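Undergrad: how does the following fold in three dimensions:
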Amino acid sequence: MTTRLPSTAPLILIIEDEVDIAEILDAYFQREGFRTLHCDNGQWGLQMLRQRRPDLVMLDIRMPGQNGIDVLQAIRAEGRTPVIMLTALTDDVNKLLSLRLGADDYISKPFNPAEVVARVHAVLRRSLAPSEAPEERLHLGKLVVDQGSHSAFVMDDDGTATQLPLTLTEFRLLAFLMRKPRRCMTRLELIEGCLPESDALDRVIDSHLSKLRRKLSDAGCGQLIETVRGVGYRLWPDR
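TA: So this is what the prediction gives:
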């Protein structure tokens, strides 16, 4: 299902097998001026993602066949399209797994559609807003963060640049820490600085940073991010 809104309106892909829920989301999004697409399974959803390049994906976890976790992994293997997970599950394990795999937010069913719209606006603001310093680059050893292009990469000894496959939240956390290396940032500071519109908890930040650490380590940057027990995190370039 699509709308006739202007082509410049943000496009949201809804991957949800429950028709009633999909129709409610579609109606609320259209009322807020979004364009929408809907599909009821993960395989079709990935095809629509590649063909239409939506600005954001609403992704249900429990679907027949390819579940939402598998679809999220496929999305993250291909790019950084913002993803909000929809789940009827009440346990934190699946929510945290989604965040570790790169989801930008999650919403539990049953939900208030107006809250869903607000969360979508928040994620889109973070993903579509231009950087305050578009030409500014942050350097730390062989690690470079380009705030203008929202990209981070590692420079090899021969001058080759390898881009880090970061989610938007991971990029924001890394840039936030790099602006003040060696300074310890509390979890609250990280939430307010990188996820200001979210209701994220401390353990959500822990999950994002855990995955960011692993990506930095895999890229040959070692253990740049240090945990300060009982306080928070800091970037320690000499480790």
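Undergrad: from here on, just use CA atoms for contacts and neighbour counts.
TA: Will do.
Undergrad: would you mind measuring from the residue nearest in space to the middle of the chain to residue 97?
TA: Compute the mean C-alpha point of the chain, and by CA atoms, centre = their mean the closest residue is residue 104, 3.1 Å away. According to CA to CA, to the nearest Å, residue 104 and residue 97 sit 12 Å apart.
Undergrad: tell me, how many residues neighbour residue 126?
TA: 18 (other CA atoms under 10 Å).
Undergrad: name the element it belongs to?
TA: helix 113-128 (DSSP states H and E).
Undergrad: check which residues of the following helix or strand past that helix are buried.
TA: Using DSSP H and E, the helix or strand that follows helix 113-128 in sequence is strand 137-140. Judged by neighbour count (16 or more other CA atoms under 10 Å), strand 137-140 contains these buried residues: 137, 140.
Undergrad: who are the packing partners of the next helix or strand after strand 137-140?
TA: Counting by DSSP H and E, the next helix or strand C-terminal to strand 137-140 is strand 143-146. Packing partners of strand 143-146 (3 or more CA pairs under 8 Å, 6 or more residues apart in numbering; DSSP states H and E): strand 137-140, strand 151-155.
Undergrad: so what secondary structure elements neighbour the next helix or strand after the longest one?
TA: So the one you mean is strand 151-155. Sequence-wise, the next helix or strand downstream of strand 151-155 (DSSP H and E) is strand 161-163. Packing partners of strand 161-163 (3+ CA pairs under 8 Å, 6+ apart): strand 151-155.
Undergrad: now residue 59: which helix or strand?
TA: Residue 59 belongs to strand 56-60, assigned by DSSP H and E.
Undergrad: relative orientation of the helix or strand that comes right after that strand and strand 56-60 in degrees?
TA: Next helix or strand after strand 56-60 toward the C-terminus (DSSP H and E): helix 68-78. Helix 68-78 runs at 150 degrees relative to strand 56-60, counting by axes from the mean of the first three to the mean of the last three CA atoms, to 10 degrees.
Undergrad: here's the other one to compare against:
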Amino acid sequence: MSGRILIVEDEEKLAALLSDYLRQGGFEPQTLGDGAAAVELIRSERPDLVLLDLMLPAKDGMEICREVRAFSAVPIIMITARIEEIDRLLGLEIGADDYICKPFSPREVVARVRAVLRRAAPGNGAMGGLDLDPSRYRAVLHGRLLDLTAVEFQLLAYLAAHPGRIFSRSQLMDHIYPDDRIVSDRTIDSHIKKLRKKIAAVAPDEELIRSVYSVGYKFEAD
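TA: Sure, this is the predicted structure:
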């Protein structure tokens, strides 16, 4: 497995250590020590995964994660020395894929990177026979084309990139409407309903997008 990994970490020695281990593991690491430049770098460079320190100068990891989730589903692993449960839950709530507490073994980080990339990889077993092409907004399920709108494709791609993770309606709205337009929770419900109908037309026995009562939605391959 390979991939481009952005390490956003202000401790130079730790960033260099992680970079060395990731390079030995077959990855292409890039390091950045300042949170202020992180969002635009992620937007322009489009890494395959981001290792994101929570405590950064200029802009912290929580804020960076929120901003990135408005336009990208890139896998994010947060790194922190703050081990309080509230921090862990908050980090995952805003869209982090995993959470590693200092001190840690660099080998553990490499293993976590591999695991998260496997879960996020299009066409893997967790995708339930779903093949997505973001460049053309094209979705194929079990070899059959799904005729999706741009918004429906974005919803499906975002959920499928994080199988098993529950997203609230507000999180989904923030992703598909990054321009802060005013929409209601029912808008997401309506898009999900139409998306499910199109999936059911191709695979009537599968429920890829599942409701979690009073919380939101998740992608779960049968």
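Undergrad: with the second structure superposed, average distance for the helix holding residue 126 of the first structure?
TA: For helix 113-128 of the first structure, the mean deviation from the second structure after alignment is 0.8 Å (mean CA distance after the TM-score superposition for the first structure).
Undergrad: now do the contacts for residue 80 of the second structure.
TA: Shown in contact with residue 80 of the second structure (CA atoms under 8 Å, 6 or more residues apart in numbering): 53, 54, 55, 99, 100, 101, 102.
Undergrad: how near is the equivalent of it over in the first structure to residue 147 of the first structure?
TA: Using TM-score structural alignment as the criterion, residue 80 of the second structure maps onto residue 87 of the first structure. Between residue 87 of the first structure and residue 147 of the first structure the computed distance is 32 Å (CA to CA).
Undergrad: returning to what we had before: any idea how far the residue lying closest to the match of residue 80 of the second structure once chain neighbours are set aside is from residue 86 of the first structure?
TA: Excluding the flanking residues, the one nearest residue 87 of the first structure by CA to CA, 6 or more residues apart in numbering is residue 108, at 5.0 Å. Taking CA to CA as the measure, residue 108 of the first structure falls 6 Å from residue 86 of the first structure.
Undergrad: tell me which of those two has more neighbours.
TA: Between residue 108 of the first structure and residue 86, counted using other CA under 10 Å, residue 86 has the larger neighbour count: 24 against 15.
Undergrad: that older thread, TSV for the contacts of residue 80 of the second structure, including distance to residue 168 of the second structure?
TA: Below are the contacts of residue 80 of the second structure laid out as TSV (distance: CA to CA, whole Å):
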residue	distance to residue 168 of the second structure
53	24
54	22
55	26
99	19
100	23
101	25
102	29
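Undergrad: ok, those residues in the first structure: which stay?
TA: Retained contacts for those in the first structure, judged by both residues aligned by TM-score structural alignment, their matches' CA atoms under 8 Å, are 53, 54, 55, 99, 100, 101, 102.
Undergrad: give me the neighbour count for the third one.
TA: Right, the one you point to is residue 55 of the second structure. Neighbours of residue 55 of the second structure (other CA under 10 Å): 17.
Undergrad: then the last one?
TA: Using other CA under 10 Å as the criterion, residue 102 of the second structure is surrounded by 10 other residues.
Undergrad: tell me which residue of the first structure lines up with it.
TA: Under TM-score structural alignment, residue 102 of the second structure pairs with residue 109 in the first structure.
Undergrad: check whether its match really touches residue 85, as I assumed.
TA: No. Applying CA atoms under 8 Å, one finds residue 109 of the first structure not in contact with residue 85, separated by 10.3 Å.
Undergrad: who are the contact partners of the aligned partner of residue 53 of the first structure in the second structure?
TA: Matched by TM-score structural alignment, residue 53 of the first structure corresponds to residue 46 in the second structure. Contact analysis of residue 46 of the second structure by CA under 8 Å, 6+ apart lists residue 74.
Undergrad: next one: residue 204 of the first structure
TA: Per CA under 8 Å, 6+ apart, neighbours of residue 204 of the first structure: 96, 99.
Undergrad: for the biggest helix by length in the second structure, which helices and strands make contact with it?
TA: When the second structure is parsed with DSSP state H, its longest helix is helix 185-202. Counting contacts by 3+ CA pairs under 8 Å, 6+ apart, helix 185-202 of the second structure packs against strand 144-146, helix 150-160, helix 169-176.
Undergrad: what's the closest of the ones you listed to residue 219 of the second structure?
TA: Nearest to residue 219 of the second structure, of all these, is helix 150-160, at 5.3 Å by CA to CA.
Undergrad: once aligned to the first structure, how far is the closest one on average?
TA: Mean deviation for helix 150-160 of the second structure: 5.5 Å (mean CA distance after the TM-score superposition for the first structure).
Undergrad: report the distance from that helix to the chain centre.
TA: 12 Å (CA atoms, centre = their mean, to the nearest Å).
Undergrad: what's the angle from that helix to helix 106-120?
TA: Going by the same axes, to 10 degrees, helix 150-160 of the second structure makes 140 degrees with helix 106-120.
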